[in-house]
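Enquirer: The following comprises the amino acid sequence and a computationally predicted model.
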Amino acid sequence: MQAQLSSFGRHLAAEKRHSPRTCEHYQRDLLRLAGWLVSAGTECWADLNGHQVRRYVAALSRDGLSGRSIARHLSSMRRFYQFLLREGWARDNPAIGIRAPRSGRRLPRVADVDQISHLLDARADDLLDIRDLAMFELMYSSGLRLSELVGLDVSALDLEAGNVRVLGKGSKERLLPVGRKAMAALQRWLACRRGLAPDTEPALFLSQRGDRLSPRSIQSRLARWGIQQGADQRLHPHMLRHSFASHLLESSGDLRAVQELLGHADIATTQVYTHLDFQHLARVYDQSHPRARRRMAGKTGAGSERRSDQ
């Protein structure tokens, strides 16, 4: 079984040109399936059938995986069996037609504008804080993924034009604007960076050792920054990206523009932010409209019922 998995990994990397991270996700999903098959007494990929796939889906659900995560596992299986069929190592694709259980759509968590302002208006005096503030300003200014931020080189920045060139998912490149405050924070960091990095190091954001900063380090630094600034929730890099998208859509209403800036291939992925925007509008409506304001429970005895137009 391992030989076929290894061949599939090479196929994804060499023929499909997927990123190492994507290949790792496929391998992890399929290794979990392989372990389940061995425990069930099956040691050949070709012996897997639709009934067993349904049992496996049920096992994943019992283990607490969401419908979305199970759907990803099924997608990995279908893709793997397409490869096995092509190579003559399987007779059919047992995952075809099998769906994951539905789960409620989980909306991304965002920070409001005041929270973001409080976070980014904090003083940065030492070298690491100056670097961190530049990172966080850029993530919120341009909606970067964590992997995109980590992969940035100094050459990707054009300070005169006020933009940054980013390599996103599927090795797709996009040019993004950088806001005024992010530009100022980046200029301050670049002035400090010169004394930290060797001439041969291209990375924009560096560790104390002078090499490229790791994703885990950025995650821990942002969480630490949030604690220092008294944030009321744990901060993580994707929250800055979500907040960027939600705030931009709230102000502009331009879903297509937000899609392009985020680098989403499918606009359906971006549409989750319309739900966040509606939640904000609904709160404003409830608080502001004279016939939508909720009654005070102690005065009317009607709880929090809305007024009716009788």
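Expert: Alright, I've got the coordinates.
Enquirer: Every contact and neighbour count from this point should use C-alpha atoms.
Expert: Will do.
Enquirer: all strands of the stretch 101-250 of the chain, in order?
Expert: Ranges of strands in the stretch 101-250 of the chain, per DSSP state E, counting those that start in this stretch, are 157-158, 163-167, 173-177.
Enquirer: and of the ones you listed, who's closest to residue 250?
Expert: With C-alpha to C-alpha as the measure, strand 173-177 is the member of the strands of the stretch 101-250 of the chain nearest residue 250 (18.3 Å).
Enquirer: contact partners of that closest one?
Expert: The contact list for strand 173-177 (C-alpha atoms under 8 Å, 6 or more residues apart in numbering) reads 141, 142, 162, 163, 164, 165, 166, 167, 168, 261, 263.
Enquirer: List buried residues within the residues you listed.
Expert: Buried by 16 or more other C-alpha atoms under 10 Å: 141, 142, 163, 164, 165, 166, 167, 168, 261, 263, out of the contacts of strand 173-177.
Enquirer: Please produce JSON lines containing these, extended by distance to residue 290.
Expert: JSON lines is the format used below for the buried ones among the contacts of strand 173-177 (distance: C-alpha to C-alpha, whole Å):
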{"residue": "141", "distance to residue 290": "36"}
{"residue": "142", "distance to residue 290": "38"}
{"residue": "163", "distance to residue 290": "45"}
{"residue": "164", "distance to residue 290": "46"}
{"residue": "165", "distance to residue 290": "48"}
{"residue": "166", "distance to residue 290": "47"}
{"residue": "167", "distance to residue 290": "49"}
{"residue": "168", "distance to residue 290": "46"}
{"residue": "261", "distance to residue 290": "37"}
{"residue": "263", "distance to residue 290": "40"}
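Enquirer: what about the closest residue to residue 54 other than its chain neighbours, neighbour count?
Expert: Excluding the flanking residues, the one nearest residue 54 by C-alpha to C-alpha, 6 or more residues apart in numbering is residue 98, at 7.3 Å. Number of residues near residue 98 (other C-alpha atoms under 10 Å) recorded here: 15.
Enquirer: Spit out the contact partners of the residue at minimal distance from the centre of the chain.
Expert: The chain has residue 238 as the residue nearest its centroid, 5.3 Å off, counting by C-alpha atoms, centre = their mean. The neighbourhood of residue 238, defined by C-alpha under 8 Å, 6+ apart, consists of 145, 146.
Enquirer: and the comparison structure, right after this:
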Amino acid sequence: MADFARHLASEKRHSPRTCESYQRDLFRLATWLVEQNNTEWRAVTGYDLRRYVANLSREGLSGRSIARHLSAIRRFYQYLLRERRAIDNPALDIRAPKSRRRLPGVADVDQLNYLLDASTDDPLEVRDQCMFELMYSSGLRLAELASLNIDAIDCRGGEARVVGKGSKTRLIPVGRKALEALSRWLPVRASMVPEAQTALFVSRRGDRLSHRSIQARLSRWGIVKGADQKLHPHMLRHSFASHMLESSGDLRAVQELLGHADIATTQIYTHLDFQHLARVYDQSHPRARRRHSPGQDGQNSEQEGNT
């Protein structure tokens, strides 16, 4: 497993977080196999892995999480075959159980405007407002926001250089409101950090802000400012994508902005947009609205005929 982790990092150039995820999933499998008195990777069979998948399902893992586990196992056995430490890949024909695909939560446009327009003089809240403006302005992932360095932001050009999944770099536009928030945060940041610090967002001590800290600060922001739902970083990204698609209808552009390798991932936002359209249709179209009385039916029919 340690050799495989080095292979992922050095040969495949995977990010440290991806390597950690593979190791964590494989360690969970290894622990279960030892409990079943199976201590040889080459002795693992497809039957063993089906039992393992059933065990993960009983423990409450979603189909998507189990699929991620199986992907790690398949990749691991490809490596073992290459190194001649296994004679086959027992995970090839194993499939995760299907789970219902949940649509991401999206915040209301007016509420987001109210939350992000709140004025503050507190240095940490100035930082927080800048972070959340950037996430909503540019659809950043949590990891992308946390890893931003100060030299990645071009305030004059209104763009940012972001390192996304698979260490892929993309340029994204930064909106006017986010640029204004940056102009307030950068002087505050300069008073908090040593010159050698490259992180754009830092703690009170001058260290790069962690993922957990960003999550906690966004949740706190929502509570303090009176949000009617719990805020989390992915909600801001989902809201960015849904609002962009609703306004532009350009799925390819939204795909590029989000940094999705496959447009099928972006298409989930078309379902969100369709839900909105369906509600408008149900409320507005004369042939979709429910009739409340026979008299109303006749009146509406006459109006429709005149129209």
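Expert: Yes, it's here. All of these numbers come straight from a predicted model, not from anything done at the bench.
Enquirer: just to revisit the earlier point, just give me the match in the second structure for the residue nearest to the centre of the first structure.
Expert: Alignment note: residue 238 of the first structure maps to residue 234 in the second structure; criterion TM-score structural alignment.
Enquirer: quick one: that match from residue 241 of the second structure, how far?
Expert: According to C-alpha to C-alpha, to the nearest Å, residue 234 of the second structure and residue 241 of the second structure sit 11 Å apart.
Enquirer: Now which residue in the first structure aligns to residue 45 of the second structure?
Expert: Taking TM-score structural alignment, residue 45 of the second structure has residue 49 as its aligned residue in the first structure.
Enquirer: Am I right that its match is in contact with residue 91?
Expert: No - taking contacts as C-alpha atoms under 8 Å, residue 49 of the first structure lies outside contact range of residue 91: 10.2 Å.
Enquirer: Now residue 222 of the second structure. Nearest residue, chain neighbours left out?
Expert: Per C-alpha to C-alpha, 6+ apart, closest to residue 222 of the second structure is residue 231, 5.9 Å.
Enquirer: circling back to that earlier point, can you tell me which of the contacts of strand 173-177 of the first structure is nearest residue 82 of the first structure?
Expert: Scanning these for proximity to residue 82 of the first structure, where the rule is C-alpha to C-alpha, the winner is residue 168, at 26.2 Å.
Enquirer: Residue 135 of the first structure versus that closest one, what's the distance?
Expert: 17 Å.
Enquirer: Likewise for residue 219 of the first structure?
Expert: Between residue 219 of the first structure and residue 135 of the first structure the distance, using C-alpha to C-alpha, works out to 11 Å.
Enquirer: same check, this time on residue 181 of the first structure
Expert: Counting by C-alpha to C-alpha, the gap from residue 181 of the first structure to residue 135 of the first structure is 12 Å.
Enquirer: higher neighbour count, the two?
Expert: Ranked by neighbour count (other C-alpha under 10 Å), residue 181 of the first structure and residue 135 place residue 135 first, with 24 against 15.
Enquirer: which residues touch the equivalent of that one over in the second structure?
Expert: For residue 135 of the first structure, the aligned position in the second structure is residue 131, judged by TM-score structural alignment. With contact set as C-alpha under 8 Å, 6+ apart, residue 131 of the second structure has these partners: 145, 201.
Enquirer: if I look at residue 131 of the second structure, how far off is residue 204 of the second structure?
Expert: 15 Å.
Enquirer: And residue 126 of the first structure? What does it align with in the second structure?
Expert: Per TM-score structural alignment, residue 126 of the first structure is aligned with residue 122.
Enquirer: Pull the number of nearby residues for the closest residue to residue 122 of the first structure other than its chain neighbours.
Expert: With sequence-adjacent residues excluded and distances taken as C-alpha to C-alpha, 6+ apart, residue 122 of the first structure is closest to residue 229, at 7.4 Å. Counted with other C-alpha under 10 Å, residues neighbouring residue 229 of the first structure total 14.
Enquirer: What's the separation between residue 229 of the first structure and residue 243 of the first structure?
Expert: 17 Å.
Enquirer: How about the contacts made by the aligned residue in the first structure for residue 147 of the second structure?
Expert: Aligned counterpart of residue 147 of the second structure in the first structure: residue 151 (TM-score structural alignment). By C-alpha under 8 Å, 6+ apart, the contact list for residue 151 of the first structure reads 167, 203.
Enquirer: The one 10 residues further on too?
Expert: Going by C-alpha under 8 Å, 6+ apart, residue 161 of the first structure touches no other residue.
Enquirer: corresponding residue for it in the second structure?
Expert: Aligned counterpart of residue 161 of the first structure in the second structure: residue 157 (TM-score structural alignment).
Enquirer: For its match, give its distance to residue 173 of the second structure.
Expert: 9 Å.
Enquirer: sorry, back to before: give me the distance between the match of residue 161 of the first structure and residue 186 of the second structure.
Expert: Taking C-alpha to C-alpha, one finds residue 157 of the second structure at 16 Å from residue 186 of the second structure.
Enquirer: Same question for residue 131 of the second structure.
Expert: 12 Å.
Enquirer: do the same with residue 303 of the second structure
Expert: According to C-alpha to C-alpha, residue 303 of the second structure and residue 186 of the second structure sit 60 Å apart.
Enquirer: go on, residue 9 of the second structure?
Expert: Distance of residue 9 of the second structure to residue 186 of the second structure, given as C-alpha to C-alpha: 34 Å.
Enquirer: Kindly report the same for residue 234 of the second structure.
Expert: 24 Å.
Enquirer: Could you do residue 174 of the second structure as well?
Expert: Distance from residue 174 of the second structure to residue 186 of the second structure, by C-alpha to C-alpha: 15 Å.
Enquirer: Then residue 255 of the second structure?
Expert: In this view, residue 255 of the second structure and residue 186 of the second structure are 30 Å apart by C-alpha to C-alpha.
Enquirer: and the gap between residue 138 of the second structure and residue 179 of the second structure?
Expert: 11 Å.
Enquirer: Ok, residue 304 of the second structure next?
Expert: Distance from residue 304 of the second structure to residue 179 of the second structure, by C-alpha to C-alpha: 50 Å.
Enquirer: quick one: the helices in the stretch 51-200 of the first structure?
Expert: 67-87, 113-120, 127-142, 146-150, 180-193 (DSSP state H, counting those that start in this stretch).
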